[in-house]
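Asker: Whatever this is, show me its structure:
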Amino acid sequence: MTDMESLLGDETPTGGSRRAERPRRRGPGCLIALVILAVLAGVAYWGVSTGIEKIQDQFSSADDYSGTGNGEAVSFEVKQGDSIADMGRGLKAAGVVASVEAFIDAAGANPKANRIQAGFYALEKEMKASAVVDVLIDPANIDTTTVAIPEGFTVKQIVARLAKQTSFKKAEFEAALKDPKALGLPAAAEGNAEGYLFPATYSFGPNKKPADMLHDMVARWQQSANDDGLDAAAEALGYSTHDIMTIASLIEAEGRGEYRTKIARVIYNRLENPDNGLTNGLLEIDATVNYALGRDDIGLGLTSEDLEVDSPYNTRKYPGLPPGPIDSPGDDAIQAALHPADGPWLWYVTVNLKTGETKFTDDYDTFQEYKQEYLQYCETSEAC
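Answerer: Modelled structure (predicted):
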């Protein structure tokens, strides 16, 4: 055996030779590997446990209150276009329901939940989700104040009705009228809301203030004007939009039904032929005189003293149109102003105040006959 062989001993494999291997030591690399394995194991455990929790959540009941409220009132608004989830989030934020999930589940169990309407609802905090759904599906529970404004009402009458049927005072509406920009009045109105508070039935939510209510009425007028193409139609007739609204208000005050388009023609005939030798450009509409006198009922009869009131609204005294509308005309009156009947008439007389029957003529003597017919009617009728 050689010295080399004695050094290698039995470690030397047969058929070849190699260097002796050094003993291996466990260094920092092994520790790092163990740490990584531990972290991976922790992540795996977290993922599995979280997944299990989520699965458990799917099969567990959502937080919900048990009663119909704790007595603390909440005015909750369902907005146009809100989804059930939107409502749930709003209700949860307001403290009405315990969880969004409970409300979604309750709505899903109620076949009428897809009929929930926009509006304000009187609820309470800490209500059972199903009880909330029961309130929201009934439109009778919408918390609104309904006010009907008839055609022909003046601003004065509108304010009086709003003050009577809402919780606000007359002075608050009058103060709001002094800010025409906030109301959205058109520039042609020159700050005067007369004629631009559209007659309709309004539903005001609990958050509406006087300025908001009046703004809604002006917005409704603007909607009607857009629908009618009012600006373009007025221009086609050779008048401004303000002129047409003024004429429409005169028609609203003076006639009804089928007679409106004929009254419109009488007004245009007088305005456009001031030198006819018969009317001297005067409209001679009694309703304008009553408006000038500040009367609520602009359909009242007039005395000779009334006819002398010095006001630009007195069309018995001043030719042409008055400065602006004298009431709030509705769609029919506006349409009559835009589409007058054809005819030569210069006078009209309503000979029956109950039926509204009105007679028209272009002959002064015939006009006097109609006036006598009206006076005879008044002798036997309480309508005059």
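Asker: going forward, measure contacts and count neighbours with C-alpha atoms only.
Answerer: Will do.
Asker: now the helices for the stretch 151-300 of the chain?
Answerer: With helices called from DSSP state H, counting those that start in this stretch, the stretch 151-300 of the chain shows them at 155-165, 170-176, 180-183, 210-228, 230-237, 241-254, 260-272, 286-292.
Asker: Tell me which other helices or strands the first one touches.
Answerer: Judged by 3 or more C-alpha pairs under 8 Å, 6 or more residues apart in numbering; DSSP states H and E, helix 155-165 is in contact with strand 145-148, helix 170-176.
Asker: Can you redo the helices of the stretch 151-300 of the chain as JSON lines, where the extra columns are distance to residue 366 and mean neighbour count?
Answerer: Compiled in JSON lines, these are given as follows (distance: least, C-alpha to C-alpha, whole Å; neighbours: other C-alpha atoms under 10 Å):
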{"stretch": "helix 155-165", "distance to residue 366": "36", "mean neighbour count": "17"}
{"stretch": "helix 170-176", "distance to residue 366": "45", "mean neighbour count": "16"}
{"stretch": "helix 180-183", "distance to residue 366": "46", "mean neighbour count": "17"}
{"stretch": "helix 210-228", "distance to residue 366": "36", "mean neighbour count": "19"}
{"stretch": "helix 230-237", "distance to residue 366": "30", "mean neighbour count": "15"}
{"stretch": "helix 241-254", "distance to residue 366": "19", "mean neighbour count": "26"}
{"stretch": "helix 260-272", "distance to residue 366": "15", "mean neighbour count": "23"}
{"stretch": "helix 286-292", "distance to residue 366": "19", "mean neighbour count": "24"}
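Asker: re the thing from before, ok, which of the helices and strands packed on helix 155-165 comes nearest residue 332?
Answerer: strand 145-148 (17.2 Å; C-alpha to C-alpha).
Asker: and that closest one, how far out from the chain's middle?
Answerer: 13 Å (C-alpha atoms, centre = their mean, to the nearest Å).
Asker: again, but for stretch 352-370
Answerer: 42 Å.
Asker: what comes up buried for that stretch?
Answerer: For stretch 352-370, the neighbour count (16 or more other C-alpha atoms under 10 Å) marks 352, 353, 356, 358, 359, 360, 361, 367, 370 as buried.
Asker: still on that earlier bit, how about the helices and strands packed on helix 155-165, which one is nearest residue 247?
Answerer: With C-alpha to C-alpha as the measure, strand 145-148 is the member of those nearest residue 247 (23.3 Å).
Asker: Sequence B follows; please return its structure for comparison with A:
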Amino acid sequence: MTEYGRSSGSEPWHPEDPLYGDQGWGGQQAAASQPPYGGQPQQQYPQQPQQYGNQQDPYQQDPYQQQYDQQQQQQYDQQQQRYGQQQQQQYNGQQQQQYNDQQQYNGAWDTGQHPAMPYGVDPADTYGGRQPGYGSQQEADYYATPEAYPPPQPPGRRQAEPEPPTSDWDAEAPQEETHPFFTGDDGRDDDGEYDDEPRRGGGRDGRGKTKKKSRNGVACLVVSLILVGGLGGAGYFGYQFWQGQFGAPEDYTGAGSGSAQIDIPKGAGLGEIGTILREAGVVKSSGAFVSAADGKSIEAGVYTLAKGMSGKNAVAAMLNPASRNNLIVPPGKRNSWVYEQIDKRLGVKAGTTKAVATAKVKTLGLPDWADDNRDIKDPLEGFLYPDTYPVAKGMKPEAVLQKMVAQANEAFGKRDLKAEAARLGLKSPLEVLTVASLVQAEGKYKQDFDKVSRVVYNRLKPNNAETVGRLEFDSTINFIKSESTLDVGSVDNLRKIKDPYNTYDIKGLPPGPISNPGLDAFGSALNPTPGPWYYFVSITEDETLFAVTNAEHERNRKKYEEQQEKNRQ
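Answerer: Predicted structure coming up:
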């Protein structure tokens, strides 16, 4: 008897044998209604549980049951080893066909009613060609030969055999791309809705190849257009960059036509000027102007230029004074002269700018310390700062005056004039500006400003015995008469003129400035040169004589008269 309860004779195969039916997978377990071991009752061996206190050890196992489990494990390992060897063997087409035929013959495989037998073995042989002693090393292995077909699989692991290729083309054809981007099948129907139900003709693949290929082509076309567009854009910007770095700037040709008024602000560089000209249509590009200027200096102001000019012609026109519409206010000029020039530049009626200055004085931006004396003739006197201003037709007088006042505030506001006035013994910042205007008018030359300023402060001293507190400047008489002459008359006649600006009559400073001082005269008014002088007279442009006493001053006057006689000859 074997361990399965049958002898080594030729009795029919017992259904309870583990090798019956599924060759060890489905048949190793005995039927539920039949007892194992060939109907022989299993011998029961009582167990002696080991006690631990009041509990029985649940892990103690029957030694006979353990031996039986080891035998079962041995047989299972041998079967797994044979199965691993069978998987490594190749099969050819003829043996595969024979295997399929055998599978058809044994149609009740899944039911476990008939044992699987090797191909070519007589069914009457109850051992299927095996030698007694199954499980031993001497038994025949029908799956180890090259001609053997694969071993039977457990029912849960069986798979349908792949169909053999019908041609070489089908065998080598690449797998069809299934990604929705290329197939166009995104799981939605023609109405844009997702369809969870399988379509007729095989689910989603049943839609047909034509639609997929159409969507595939559209996707590829879109990708191609994007790539071509990206390359084109990169090429365009690359060309523009190359042109900007190495190519010649765009430029017009010729002198242009028409006219345009261009206002160039103070301190503008060539690049900024080129941009202003390009935006006004004068030049085609800023680079053309900058290249033609070649580092030349362009003054601020208003220019009348043509449109469509080449960069070279635009530079030449701006360097020509005839193209400029700039009003240059020299230091020492009175407001009366400035008003006349603004009227001419703007093309308005004479007296227009002066009337605007009088009517809108409070809106022109004067500092709070200006116009602090009721005797001031013109509150703007001294605040139309000497500089270059763009003044052209179409502008308003008020706008021009506001620019001039703003320039004066910027220049004079850099110093604390209230503190400077107190330091110099003056009453207000306006008196500082008034001293500067006197220095500008009397000194005439920059090298004399510091000494002229000292003469002003010396004559303003209370202990002044030479002029008894009077300035006695001819410049104030010229201001009253709106003249510019050296021969103002005798002192006795001058003192008869009753005017708050007549320094031959009044003591101290006039009510306000008598001209528009420049920055040099303003600096000298703040920093006079120390000295005892009370008198001065300019002999020539390069020579001014200063004196401490009146007698010394009279000798200097004779030198002045002699020089004037020579100039008349």
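Asker: Just give the TM-score of the two.
Answerer: Here the superposed chains carry a TM-score of 0.70, computed using TM-score structural alignment, normalised by the length of structure 1; 360 aligned residues with a C-alpha RMSD of 4.8 Å.
Asker: what about the residue mapped onto residue 474 of structure 2 from structure 1, distance to residue 316 of structure 1?
Answerer: With TM-score structural alignment as the criterion, the equivalent of residue 474 of structure 2 in structure 1 is residue 286. According to C-alpha to C-alpha, to the nearest Å, residue 286 of structure 1 stands 8 Å off from residue 316 of structure 1.
Asker: Kindly reformat the helices and strands packed on helix 155-165 of structure 1 as a markdown table and extend each row with distance to residue 156 of structure 1.
Answerer: Below are those laid out as a markdown table (distance: least, C-alpha to C-alpha, whole Å):
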| stretch | distance to residue 156 of structure 1 |
| --- | --- |
| strand 145-148 | 15 |
| helix 170-176 | 9 |
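Asker: Minimum distance to residue 329 of structure 1: which of those has it?
Answerer: Shortest distance between residue 329 of structure 1 and those, using C-alpha to C-alpha, is found for strand 145-148: 14.2 Å.
Asker: which residue is nearest the middle of structure 1?
Answerer: Centroid-nearest residue in structure 1, with C-alpha atoms, centre = their mean: residue 216, separated by 6.0 Å.
Asker: which residues sit in contact with it?
Answerer: When contacts are counted by C-alpha atoms under 8 Å, 6 or more residues apart in numbering, residue 216 of structure 1 touches no other residue.
Asker: Residue 170 of structure 1 versus that one, what's the distance?
Answerer: For residue 216 of structure 1 relative to residue 170 of structure 1 (C-alpha to C-alpha), the value is 17 Å.
Asker: Mind listing residues that contact stretch 474-485 of structure 2?
Answerer: If you take C-alpha under 8 Å, 6+ apart as the criterion, stretch 474-485 of structure 2 is touched by 438, 441, 442, 486, 488, 494, 499, 501, 502, 503, 514.
Asker: switch the cut-off to 6 Å
Answerer: Residues outside stretch 474-485 of structure 2 that contact it (C-alpha atoms under 6 Å, 6 or more residues apart in numbering): residue 502.
Asker: what's the spacing between it and its chain's center?
Answerer: Counting by C-alpha atoms, centre = their mean, stretch 474-485 of structure 2 comes out at 63 Å from the chain centroid.
Asker: Let me see the contact set for the spatially closest residue to residue 251 of structure 2 that is not a sequence neighbour.
Answerer: In this structure, residue 251 of structure 2 finds its nearest non-sequential neighbour in residue 284, 5.1 Å apart by C-alpha to C-alpha, 6 or more residues apart in numbering. The neighbours of residue 284 of structure 2, taking C-alpha under 6 Å, 6+ apart as the test, are 251, 252, 278.
Asker: Of the residues you listed, which belong to helices?
Answerer: residue 278 (DSSP state H).
Asker: most surrounded residue in the contacts of residue 284 of structure 2?
Answerer: Among the contacts of residue 284 of structure 2, residue 278 has the most neighbours (other C-alpha atoms under 10 Å), with 20 neighbours.
Asker: Distance check, the counterpart of residue 147 of structure 1 in structure 2 against residue 425 of structure 2.
Answerer: Counting by TM-score structural alignment, residue 147 of structure 1 corresponds to residue 327 in structure 2. With distances taken as C-alpha to C-alpha, residue 327 of structure 2 is found 36 Å from residue 425 of structure 2.
Asker: ok, these two, which is more surrounded?
Answerer: residue 327 (20 against 13).
Asker: Surely the more buried one is in contact with residue 389?
Answerer: Yes: counting by C-alpha atoms under 6 Å, residue 389 is a contact partner of residue 327 of structure 2 at 5.1 Å.
Asker: Who's the closest spatial neighbour of residue 266 of structure 1, skipping the chain neighbours?
Answerer: residue 346 (5.1 Å).
Asker: Wait, that neighbour touches residue 265, no?
Answerer: No: contact status for residue 346 of structure 1 versus residue 265: not in contact, 8.3 Å apart, counting by C-alpha under 6 Å.
Asker: Strands of the stretch 151-300 of structure 2, start to end?
Answerer: Secondary structure of the stretch 151-300 of structure 2 by DSSP state E, counting those that start in this stretch: the strands cover 257-264.
Asker: Tell me which stretches of it form helices.
Answerer: Using DSSP H, counting those that start in this stretch, helices in the stretch 151-300 of structure 2 cover 168-172, 180-183, 209-245, 270-279, 286-293.
Asker: Give me the distance between the second one and the centre of its chain.
Answerer: With C-alpha atoms, centre = their mean as the basis, the distance from the averaged C-alpha position of helix 180-183 of structure 2 to the chain average is 38 Å.
Asker: and if you look at the longest one?
Answerer: Relative to the mean C-alpha coordinate of its chain, helix 209-245 of structure 2 is positioned 26 Å out (C-alpha atoms, centre = their mean).
Asker: Would you indicate which residues of it are buried?
Answerer: So for helix 209-245 of structure 2, counting by 16+ other C-alpha under 10 Å, buried means 212, 215, 216, 219.
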